[in-house]
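Engineer: quick one: sequence and predicted model below, then my questions.
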Amino acid sequence: MSRQMSLGAFLMATGHHIAAWRHPEVPADPLDFAIYRRTAQIAEAACFDALFVADSVAAPAELWASLSARSVHFEPLTLLSALSAVTERIGLIATATTSYNEPYHVARKFASLDHLSAGRTGWNLVTSDAAAEAGNFGLEAHISHAERYARAREFQQVVQGLWDSWADDAFVRDKASGLFHPPHAVRTLDHVGEHFRVKGPLNVARSPQGRPVLVQAGSSEAGRALAAQSAEVVFTAQPSLEKARAFYADVKGRLAKYGRDPNALKIMPGVFVVVGQSQAQAEDKYQAFQDLVDPRVGVGLLGRMLGNFDLSGYPLDGPLPPLPPTDNGQRSRQALLTELAGSEQLTLAQLGRRIAGGRGHHSVVGTPSQIADELQAWFEGSAADGFNILVPHLPLGLEDFALHVVPELQRRGLFRRHYQGKTLREHLGLQRPANPHFV
């Protein structure tokens, strides 16, 4: 079989467009589970590899947030646990920050969800880019960029060690002898490091897929290094084919340093799509969302994406002001948006509207054939192993993609018609990791 792309459905409240909740076709309540259930079932029927849910452990307090639907959302693992009960095959990837969690909690929760879902779970490791999160965890200021990544590296190592606490065949459950598991089938971690002291073992058996799939979403230098060392999937925002190719080559080229095969890591850029039966219809759909954007909301979102800067005091029709490198946000996204503003000479209001849908991700507004052409060019052009699909509104935006773009990709032999495996690892073509402590 020829190489095929992976597809993730990126779920975000009422949709990815910041004004989606105002659209007449969109339920306005971001805590309506029926939206997520319907969306998950649409994605599974289309054979998507996984659902993906991002997260923040703080509610934005700025004015722009009160004019959007981004102030409240489900905790991802709780949501995906519910979705695991109404789906059978699709993967379930949740974000959990290493900055404001403890390794034992994260290891236990994801291992539990992997058992509940029969091996469909992935952990999106992030270091938190929302400075407001610090105040919810007893800190006066957000942790610095370098410190966040140093903590993340050790955090990941501890979680992986905890996931390997038990041999795959540890639990014999022999009723006759009364032996539930032999003493030699468990390993105590005894980790002592710079940031964590964790005894172990984990009180959940080893995952059905060995370990939950490890996903990483940072594209800064520190993020790329961490991904090359340990990630199995990378989510990234790349604005053009040229930049996506450069990112792909750079990250894949780092794996050899860690003794890893390039195929052990799947790179899946985000793509914001609006589907129409004609180019004009697609553009009209997109414009209907754009017309609902309050400039204050667009600029507020922009400040958040640039690294938690307050831009409310700058004129909407003026240029993006010079900003120092963020130490408490996403450096890669700040660089991307600053370059976009300069290259296209956009005002603050224009830049805010520009990112209202895709937030800096590549955007394709067009027919199913045009969208498939773009995805195929990236996939076959050494820029992507698959894509994290962002749609303006849920569930109808994903339904448009599933009903019209997926069949086009299938006709071209680029995407599966049926699930071949049962676990997320099998969907992604990733090997089940052996437990190095019980060979």
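Structural biologist: In hand now; what should we look at?
Engineer: every contact and neighbour count from this point should use C-alpha atoms.
Structural biologist: Fine.
Engineer: for Asp55, the count of nearby residues, please.
Structural biologist: The tally of other residues near Asp55 (other CA atoms under 10 Å) stands at 18.
Engineer: what's the answer for Met1, then?
Structural biologist: By other CA under 10 Å, 4 other residues sit near Met1.
Engineer: and for Val198?
Structural biologist: Val198: 18 neighbours (other CA under 10 Å).
Engineer: can you map out the strands along the stretch 101-250 of the chain?
Structural biologist: With DSSP state E, counting those that start in this stretch as the criterion, the stretch 101-250 of the chain has strands at 121-126, 191-192, 197-198, 213-216, 233-236.
Engineer: single out the most deeply packed of those strands.
Structural biologist: Counting by mean count of other CA atoms under 10 Å, strand 121-126 has the highest mean neighbour count of the strands of the stretch 101-250 of the chain, with a mean of 26.
Engineer: mind giving me the packing neighbours of that strand?
Structural biologist: strand 91-97, helix 103-116, strand 213-216 (3 or more CA pairs under 8 Å, 6 or more residues apart in numbering; DSSP states H and E).
Engineer: chain center to the longest strand that the chain contains: distance?
Structural biologist: Counting by DSSP state E, the longest strand found in the chain is strand 266-275. Distance of strand 266-275 from its chain centroid, counting by CA atoms, centre = their mean, to the nearest Å, is 11 Å.
Engineer: same question for stretch 27-41.
Structural biologist: The answer for stretch 27-41 is 18 Å, by CA atoms, centre = their mean.
Engineer: closest one to Asp55 among the strands of the stretch 101-250 of the chain?
Structural biologist: strand 121-126 (9.3 Å; CA to CA).
Engineer: from the chain's centroid, how far away is the closest one?
Structural biologist: 8 Å.
Engineer: ok, structure two:
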Amino acid sequence: MSAGTSGAGARRQMHLGAFFFGVGHHLAAWRHPDVDPGAASRIEALREWTRIAEAAKFDAIFFADNVGLPGPPDAVVAKNALWYPLDPLVTLAALSQSTTHIGLVATVSATYLPPYHLARKYASLDQVSGGRSGWNLVTSGSDFEARSFGLPQQFAHAHRYARAHEYVKIVKGLWDTWEDDAFVHDKAANRFFDPAKLHRVAHEGEHFTLHGGLQTPRAPQGYPVLVQAGSSGDGQDLAAATAEVVFTAQQTPEDARAFYAGLKARLAAHGRGPDSLKILPGISPFVGRSQQEAQEKFEQLQGLIDPVLGVGLLSTFLGNVDLSGYAVDDPFPQDLPVTEGWKSRQALFSEMARRDGLSIRQLYEKVAGARGHWTVVGTPEAIADQLEHWFSTGAADGFNVLAPTLPHGLSDFARLVIPELQRRGLFRTEYTGRTLREHLGLARPAHPAAVAASIPSHRHAEA
């Protein structure tokens, strides 16, 4: 039973993810005097951050990822920290052994890893963690990632998402290779498993062909929790069909409510109810015991932004659009070409600049803290007020917390904001389940064979 659904008449509670990203989400995090720039490459530091999140009763930690080294020019790349120094699945497998409850979510691209590899890796992570894994499905949006795999450029946006729909179908089939009770281990009969409960996959589709089965037994959760982060039209279509958690970048409660209502409305076409999908906007919190202290924390990091990196951040999310023809204090151009990269983020940046009349510099300063996610600066009470407003007015089921620096920003949120949310009855004080599905209030998927067996035949029904 989850904190979000803890019994009849219980108050609805929010879900919280702790998003680990380099040594912090702010573009200048690694330059902060209190930050260890190399910490994200050391498992001891990652264990410390995870312990902070688990002690605070977060639903899950979350690692994003890409599969390539940005650049060149290398002189510009050298100004920034490496955001993804370790493979996230290997890292989460290690962290699973020093934790007991917190969920473990990692990004893996459906574009560059064969479905069989992904299915086996996540089934294994769910086994070794006792049912705490989650897969954040992305399709990869950068040409430098494509070049890492011998391609001249990324696939077209629509093509990537069409492949992803087929990819998920295959992966679920592989996770269902074995029924839950397939392994009988009958020594006397010399029968390790019941062959009637083995279901091999035979798939021949537009993008993939696969004939085989998974060696790994069915996951404790049935399937690892399926997470998706695309907010474009194609991304929302994929989420409505497959996702159980959606991470999204929203700047205002009005925009968040529109996104929330629109995406939940798509679920019915797939035979799904609104509670089968949890929507968690990102929030980057600067927490102070006073408003002045919080503002000083924010301004200290803002003052460390290198303009070259600020413009480079915009260019990356715009699909490597060249902004060199504009002065940094020119108005952000509204006639830039639409690329095949992060379409939802491109639209978000353009709308932010148009709505607020921002220059290029003002726009990168606005998004440097969290790459387009909502940044909030204030006291624990003021931040809790805003989170409660979003949560209680249909804008969110919870939030993915993007700490500006690690571990300090995460520690500030855990020590100061979470107790205020708990005092208001908005967040759990203890875990009531052991799996990530239980934390999120999500059903464990039944094996298709068990579902089919539970449906009476027409003859039996008529009798």
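Structural biologist: Here it is on my side, so go on. In this text, all values refer to a predicted model and were calculated from it rather than measured experimentally.
Engineer: possible to save the strands of the stretch 101-250 of the first structure as CSV with distance to Gly318 of the first structure?
Structural biologist: As requested, these are arranged in CSV below (distance: least, CA to CA, whole Å):
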stretch, distance to Gly318 of the first structure
strand 121-126, 33
strand 191-192, 52
strand 197-198, 50
strand 213-216, 35
strand 233-236, 29
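Engineer: quick one: which of these is nearest Gly298 of the first structure?
Structural biologist: Closest approach to Gly298 of the first structure among the strands of the stretch 101-250 of the first structure (CA to CA): strand 233-236, 21.4 Å.
Engineer: in the second structure, what range does the closest one match?
Structural biologist: Aligned by TM-score structural alignment, strand 233-236 of the first structure falls on residues 245-248 of the second structure.
Engineer: can you give the contact residues for that stretch?
Structural biologist: Contact with stretch 245-248 of the second structure is made by 225-231, 239, 277-282, 373, 400, as judged by CA atoms under 8 Å, 6 or more residues apart in numbering.
Engineer: among these, which pair sits farthest apart?
Structural biologist: Distance extremes for these: the farthest pair is Val225 and His373 at 22.7 Å, using CA to CA.
Engineer: please name the nearest non-neighbouring residue to Arg245 of the first structure.
Structural biologist: Nearest residue to Arg245 of the first structure, sequence neighbours excluded (CA to CA, 6 or more residues apart in numbering): Ala383, at 4.1 Å.
Engineer: and for that neighbour, the neighbour number?
Structural biologist: By other CA under 10 Å, 25 other residues sit near Ala383 of the first structure.
Engineer: from Asp255 of the second structure, how far off is the residue opposite it in the second structure once aligned?
Structural biologist: Using TM-score structural alignment, the equivalent of Ala383 of the first structure in the second structure is Ala395. Here Ala395 of the second structure is placed at a distance of 8 Å from Asp255 of the second structure (CA to CA, to the nearest Å).
Engineer: pretty sure His73 of the first structure is touching Leu31, no?
Structural biologist: Yes: between His73 of the first structure and Leu31 there is a contact under CA atoms under 8 Å: 6.2 Å.
Engineer: joint contacts of these two?
Structural biologist: Ala13.
Engineer: of the two, which one has the most company?
Structural biologist: His73 (20 against 16).
Engineer: could you confirm the more buried one falls within a strand?
Structural biologist: No: if the criterion is DSSP: H, G, I helix; E, B strand; the rest coil, then His73 of the first structure is coil and not within a strand.
Engineer: quick one, what contacts it?
Structural biologist: 13, 30-31.
Engineer: among these, which are in helices?
Structural biologist: Per DSSP state H, helices hold no members of the contacts of His73 of the first structure.
Engineer: from those residues, pick the one nearest Arg412 of the first structure.
Structural biologist: Taking CA to CA as the measure, Arg412 of the first structure lies nearest Ala13 of those, at 31.8 Å.
Engineer: so the closest one makes contact with Pro30?
Structural biologist: Yes: the criterion here is CA under 8 Å, and Ala13 of the first structure meets it with Pro30 at 4.7 Å.
Engineer: list the buried ones in the lengthiest helix in the first structure?
Structural biologist: Using DSSP H, we find that the single longest helix of the first structure is helix 145-163. By 16 or more other CA atoms under 10 Å, the buried positions in helix 145-163 of the first structure come out as 145, 148-149, 151-156, 158-163.
Engineer: between the residues you listed, which is closest to Val86 of the first structure?
Structural biologist: Minimum distance to Val86 of the first structure across the buried residues of helix 145-163 of the first structure is 25.8 Å, recorded for Trp163 (CA to CA).
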